[in-house]
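Colleague: just to be clear, the model below is a prediction. Sequence and coordinates:
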Amino acid sequence: MISELTGKIVHKDDDACVVDVHGIGFRVDMSKRALAALPDVQNPVHLYTHLVVREDNWRLIGFLEVEERETFLDLIAVGGMGIKTALSVLGVLGVDGLEEAISQEQWQTIKDAPGVGAKLAQRILLELSGKWQNKPRRHSPNAGPSLPRSVKLDDVGEALMALGYSLEEAQAASRQTAAEGDLADRIREALRTLDRR
């Protein structure tokens, strides 16, 4: 099993790239989203891969993240789902978008991917919602940390967490900040409080 490749990109097209690994060129099928994120030709690249072995064809599928590979494997386990359609779903929605669609039970969003009809979209939703029931949700880098439903923060606390401070730090600093006044001034005051700690 080829699970990772490290080499130099020597070719890219709409569906795949070719990675030169010590003189051997590996053709790697990828989603359009992943292909768009690759560096330019002649630049180094590291890919996570999955080798699909069929009687008449071997295909190497590439991913930029381990999570994308795991999601692909979950997708192709859905009845009626092929490699091309799974890559289409990832190309349109990405891992985060698919997780959001599953959690919100929005099969219509999944149907936006080329090659996915209403019945297949509903099957994906049904099968993955069961499989992912206890799966920790990913968050986009700009989304900020998630809070337990029982925790409430004021605007200052939320701003501090968006800046990377922990929940405890944000709560402590916001408690020591004036409850009223200009938000920017209150945030600066909270930052000064954190700097003194």
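Modeller: Ah, there it is.
Colleague: CA atoms for contacts and neighbours, from now on please.
Modeller: Noted.
Colleague: which residues are in contact with the helix or strand containing Y48?
Modeller: Assigned by DSSP states H and E, Y48 falls within strand 44-54. By C-alpha atoms under 8 Å, 6 or more residues apart in numbering, the residues outside strand 44-54 that reach it are 1-9, 19, 38-39, 58-66, 69.
Colleague: check contacts around D112.
Modeller: Going by C-alpha under 8 Å, 6+ apart, D112 touches V92.
Colleague: from the contacts of strand 44-54, which land in strands?
Modeller: Within these, residues falling in strands by DSSP state E are 4-9, 19, 58-63.
Colleague: the residues you listed, buried ones only, as a PyMOL selection?
Modeller: This is how PyMOL selects the buried members of those, with burial counted by 16 or more other C-alpha atoms under 10 Å:
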select buried, resi 5+7+8+9+19+60+61+62+63
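Colleague: between the ones in strands among the contacts of strand 44-54, which sits nearest R175?
Modeller: F63 (44.4 Å; C-alpha to C-alpha).
Colleague: what's near enough to touch that closest one?
Modeller: By C-alpha under 8 Å, 6+ apart, F63 lies in contact with M30, A34, L47, Y48, T49, R69.
Colleague: one more structure, for comparison:
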Amino acid sequence: MISEITGIVVHKDQDTCVVNVHGIGFLVETSRITSSQLPACGHEVHLYTHLVVREDNWRLVGFISPKERETFLDLLSVGGLGIKGALSVLSVLGIDGLENAIVQGDWQRIKEAPGVGAKLAQRIQLELSGKWQNRPVKVATPLKPSADEPGDEIVQGLMALGYSREEAQYAAQQVDSQGDVATRIRQALRALDRR
């Protein structure tokens, strides 16, 4: 089992990175939480990893923190949810957002993750609520938009998904001022993807 790697980032995009460890390049799948915090290519990174072994495929998944890896493994234990779906949930909701959705029974929010339908979202909520009964959860306070900073709720929303304040502020400047917060956050995420 490969549980951690430390090496030089030689390539990265929103879903994967390649980490060179003593001349061996490891292709690592990541959530957007991790990809947004990776250093620039040529710099060293330390990732907590999980190796998923299938008959015809080995996949290494990397995380910026042990808690993100633990959350991913809990998601992976849900029947019907694979690697791609678990990373999608983490990327869209973030750790705190997922914890709050589980605590509040808000499976509709989980369904916002691409590839997760209503039945699967309900199963995730049900199974993790039982598993996380004793897990300390940071309850989010409702976002309050500031009158003098119309993009503030976008910045807070992106930061809740794991993006840095600098990335969130950049993305907030790229979106239309029209539309509801969810629509504008999706526009901001697309702007970050193109960056």
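Modeller: Great, that's in hand. The shown structure was predicted, so the numbers you read here are calculated from the model rather than taken from an experiment.
Colleague: re the thing from before, ok, the contacts of F63 of the first structure in the second structure, which still hold?
Modeller: Counting by both residues aligned by TM-score structural alignment, their matches' C-alpha atoms under 8 Å, the members of the contacts of F63 of the first structure that carry over to the second structure are M30, A34, L47, Y48, T49, R69.
Colleague: need the max-distance pair from those.
Modeller: Taking C-alpha to C-alpha, no two of these sit farther apart than A34 and T49, at 12.3 Å.
Colleague: these two: who's more crowded?
Modeller: Taking other C-alpha atoms under 10 Å, A34 of the first structure and T49 do not tie; T49 has more neighbours (23 against 20).
Colleague: with V78 of the first structure as the reference, measure out to that one.
Modeller: For T49 of the first structure, the distance to V78 of the first structure equals 19 Å [C-alpha to C-alpha, to the nearest Å].
Colleague: S3 of the first structure too?
Modeller: S3 of the first structure sits 22 Å away from V78 of the first structure, going by C-alpha to C-alpha.
Colleague: between the two, which one's more packed in?
Modeller: Set S3 of the first structure next to V78 and count neighbours by other C-alpha under 10 Å: V78 wins out with 17 against 13.
Colleague: would the more buried one count as being in a helix?
Modeller: No. Counting by DSSP: H, G, I helix; E, B strand; the rest coil, V78 of the first structure is not part of a helix but coil.
Colleague: gap between it and V156 of the first structure?
Modeller: Distance, V78 of the first structure to V156 of the first structure, using C-alpha to C-alpha: 45 Å.
Colleague: picking that back up, nearest to L191 of the first structure, of the kept ones among the contacts of F63 of the first structure?
Modeller: Looking across those and measuring by C-alpha to C-alpha, the closest to L191 of the first structure is A34, at 38.1 Å.
Colleague: host element of the closest one?
Modeller: Taking DSSP H and E as the definition, A34 of the first structure sits inside helix 32-36.
Colleague: again, but for R188 of the first structure
Modeller: Assigned by DSSP H and E, R188 of the first structure falls in helix 183-195.
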